[in-house]
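**Student:** next input, structure requested:
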Amino acid sequence: MPELPEVETTLRGIAPHTVGNKVIGVEVRQPRLRWPVNPDLPALLFEQPLLSITRRAKYLLLHFPNGTLIGHLGMSGSMRVLPAGTPAEKHDHVDIVFDNGQILRLTDPRRFGAMVWTDRPVEQHDLIRKLGPEPLSDAFTGERLYELSRKRKQPVKTFIMDNHTVVGVGNIYANEALFMAGIRPDRACGNISRHRYEELAQAIKAVLTRAIEVGGTTLKDFVGGDGKPGYFAIELSMYGRGGEFCKECGTTIREIRLNNRSTCYCPSCQT
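**Tutor:** Predicted coordinates:
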């Protein structure tokens, strides 16, 4: 699944080619995505300039004068900028055509992605309003993790992947951050000290920042907004490395399941 760095990479890839340009057409080939595409979307966007694109968690927010289009890449989707007239393939579901000769195309083989229209303040939308803080913002701190975790027994990995705790820390980067902070992913979150949560918050920020710098993680289905894959996968220390040797100490990495997610950790480096 594209995680926060992949979505941020997509934003940075598509924004220079779309923001400030006017929509001259919308083609919806498949309206049955995770939520149905508004049938009035072509009329709503026609002749509207794209004012800006922002990100909230894993949602891409395309801001127009008359509302906001909330985009999500689902499990295996992508948004790319292509020359107008580029033939559509089987899983190319929505095209937004701009007056600069470019199209913004949503491709989504599993159809778990979305393009949801709202004409109300986007921060009040049900998909957005209950989200926790952005992990790279000043609002996300070790103190927040410590306070929210008190008297809770769930594994710390599940805790930091909860969008009410902090947004955008998906499975790949949760594995990496917990390894960087030296914390076992299956430890009860309520038993972790304030100091260790400070280390974990900094690890989350560092891992996500690095992933964004190098363009997201290469997954078999993901490409960035410019059509190029990310390259963070070559630096992964834990994710997908069960049974291999830890790069730090040489101990065999263990793989377990937490909340139906593959979870890897080093029994020597993480306590």
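**Student:** make it CA atoms for all contacts and neighbour counts henceforth
**Tutor:** Will do.
**Student:** any idea how far the residue nearest to residue 107 when sequence neighbours are not counted is from residue 177?
**Tutor:** Leaving aside its sequence neighbours, residue 107 sits nearest to residue 92 (Cα to Cα, 6 or more residues apart in numbering; 4.3 Å). To residue 177, residue 92 is 34 Å away according to Cα to Cα, to the nearest Å.
**Student:** again with residue 171
**Tutor:** 10 Å.
**Student:** neighbour-wise, which of these two wins?
**Tutor:** Neighbour count, other Cα atoms under 10 Å: between residue 171 and residue 177, residue 177 has more, with 26 against 18.
**Student:** my read: the more buried one touches residue 200, true?
**Tutor:** Yes. With contact defined as Cα atoms under 8 Å, residue 177 counts as touching residue 200 (6.7 Å).
**Student:** what is the longest helix of this protein by residue count?
**Tutor:** Under DSSP state H, the helix in the chain containing the largest number of residues is helix 194-213.
**Student:** and that one, what does it pack onto?
**Tutor:** Other elements packing on helix 194-213 under the criterion 3 or more Cα pairs under 8 Å, 6 or more residues apart in numbering; DSSP states H and E are helix 4-18, helix 142-149, helix 171-181.
**Student:** could you point out which element follows it?
**Tutor:** Going down the chain from helix 194-213, the next helix or strand is strand 254-258, by DSSP states H and E.
**Student:** show me what counts as buried in that next one.
**Tutor:** 254, 255 (16 or more other Cα atoms under 10 Å).
**Student:** which elements pack onto that strand?
**Tutor:** Using 3+ Cα pairs under 8 Å, 6+ apart: strand 254-258 touches strand 261-265.
**Student:** and the angle for the strand it packs on with helix 171-181?
**Tutor:** Strand 261-265 runs at 20 degrees relative to helix 171-181, counting by axes from the mean of the first three to the mean of the last three Cα atoms, to 10 degrees.
**Student:** could you also give me the structure for this next sequence, so I can compare it with the first?
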Amino acid sequence: MLDEVALRVCAGFATCLVWHVASAAVAKPLPSAEIDRVVVAAIPAWQGKPAEVLDRLDLSEPFATVSQWTLVVARDPDPSAMPGFTDPGALAVCLVKTLAVECSEKYGPTKTYPWTNTAYALRTAKVVHAGARENAPLLLLQTCSTSGMNGNCDIRTVLYAYSRAADRFHPVFVNDTRGSNNNQDARFVEHGPLRGDVIVNYPTDHAPYAYWIEVYARRGVGDYTRILRYRGHTGYGDGNVLAVADSEMPEILRRLGKWQLGDALPVPPQSPKGCGRLILRRGVEWCDFASR
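**Tutor:** Model (predicted):
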């Protein structure tokens, strides 16, 4: 029987961690049921009700890790994080090294946004690649806070890199939005000249209302840093069906020296149905539905 110890710690400004350590070494890949068991044991039960595992992602193969690593997303049984809130409990997002569990249940205040962003819904959990040959893997995680009556929620986007020397995953990019209903976005670029970069857009606070456009890039093994910021030409509520990152792509690429007027317009990764040909209006890319 494993000699297990559970310890709850709050460290740093952005995470509350729960560690659950099993003393026995694991010589071969552990079954999913055993990993789920230690994750559930690491999260305190509430009125006798244990946490519920919602999703699981193997990280050992795509990252060629030294130890067995697994991402496990579980539902915390305790709904008291927000008094009066009737939805299920918050998410516990757990990185599991063999049988050692590190769960981030609450995202605390950041330098940019001084409020607490507790994850209640999982939007994305997948392995992406920053390299052109499907190499340089990163773990992309997007979670959503509590939703308002209009479906609006704060979205946190995190990219984790793996250090083989330390045998550990660590965040290299973190972004919080102030809601989701105003076309805010943090997009990891999976194809094209900006592959591996992240495009962030959010509305301006003053008229004429448009979007701030930011591009973040990672060079080497460090964290992502901002390489571009400008006030976009895409108007808030202008009727453009393209996502802001797509409508601004010609200008983004032009400012980074990767596109010039007269070149073919960048093709969005997901064009709206019936988009027709792409056209440029005052520096903004649009779908020309009249050309269908």
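**Student:** give me the TM-score for this pair.
**Tutor:** For these two chains in superposition, a TM-score of 0.26 is obtained (TM-score structural alignment, normalised by the length of the first structure); 120 aligned residues with a Cα RMSD of 6.2 Å.
**Student:** about what we covered before: between the helices and strands packed on helix 194-213 of the first structure, which gets nearest to residue 44 of the first structure?
**Tutor:** Distance to residue 44 of the first structure, taken as Cα to Cα, is lowest for helix 4-18 among these, at 17.1 Å.
**Student:** does anything pack onto the very next helix or strand once past the closest one? Which helices or strands?
**Tutor:** Moving toward the C-terminus from helix 4-18 of the first structure, the next helix or strand (DSSP H and E) is strand 23-28. Here strand 23-28 of the first structure touches helix 41-45, strand 92-98, going by 3+ Cα pairs under 8 Å, 6+ apart.
**Student:** now the closest residue to residue 69 of the second structure other than its chain neighbours: how far from residue 185 of the second structure?
**Tutor:** Spatial nearest neighbour of residue 69 of the second structure, excluding adjacent residues (Cα to Cα, 6+ apart): residue 97 at 4.7 Å. Distance of residue 97 of the second structure to residue 185 of the second structure, given as Cα to Cα: 31 Å.
**Student:** do residue 172 of the second structure as well
**Tutor:** Counting by Cα to Cα, the gap from residue 172 of the second structure to residue 185 of the second structure is 18 Å.
**Student:** who has more neighbours out of these two?
**Tutor:** More crowded of residue 172 of the second structure and residue 185, by other Cα under 10 Å: residue 185, with 24 against 17.
**Student:** does the more buried one touch residue 211 like I think?
**Tutor:** No. Between residue 185 of the second structure and residue 211 there is no contact under Cα under 8 Å: 10.6 Å.
**Student:** which neighbours do these two share?
**Tutor:** Shared contacts of residue 185 of the second structure and residue 211, defined by Cα atoms under 8 Å, 6 or more residues apart in numbering, are found at 201, 202.
**Student:** thinking again about what came up before, which of the helices and strands packed on helix 194-213 of the first structure sits closest to residue 81 of the first structure?
**Tutor:** Proximity to residue 81 of the first structure (Cα to Cα) singles out helix 4-18 among these, at 6.0 Å.
**Student:** buried set for stretch 245-257 of the second structure?
**Tutor:** Per 16+ other Cα under 10 Å, stretch 245-257 of the second structure contains these buried residues: 245, 246, 247, 248, 249, 250, 251, 252.
**Student:** quick one on the thing from earlier: surely the residue nearest to residue 107 of the first structure meets residue 105?
**Tutor:** Yes. Residue 92 of the first structure lies in contact with residue 105 (Cα under 8 Å); the separation is 6.8 Å.
**Student:** neighbour count winner among the two?
**Tutor:** Taking neighbours as other Cα under 10 Å, residue 92 of the first structure and residue 105 compare with residue 105 leading, 22 against 19.
**Student:** contacts for the helix or strand where that one lies?
**Tutor:** Secondary structure from DSSP H and E places residue 105 of the first structure in strand 102-107. Residues from elsewhere that reach strand 102-107 of the first structure, judged by Cα under 8 Å, 6+ apart: 14, 17-18, 77-84, 91-97.
**Student:** for PyMOL, write the selection for the buried entries among the residues you listed.
**Tutor:** Of those, the buried ones go into a single PyMOL selection, burial set by 16+ other Cα under 10 Å:
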select buried, resi 14+17+18+77+78+79+80+81+82+84+92+93+94+95+96+97
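**Student:** dump the helices and strands packed on strand 23-28 of the first structure to CSV, plus distance to residue 67 of the first structure.
**Tutor:** What follows is those, written out as CSV (distance: least, Cα to Cα, whole Å):
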stretch, distance to residue 67 of the first structure
helix 41-45, 9
strand 92-98, 15
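**Student:** on that earlier part again, which of the helices and strands packed on helix 194-213 of the first structure sits closest to residue 68 of the first structure?
**Tutor:** helix 4-18 (14.6 Å).
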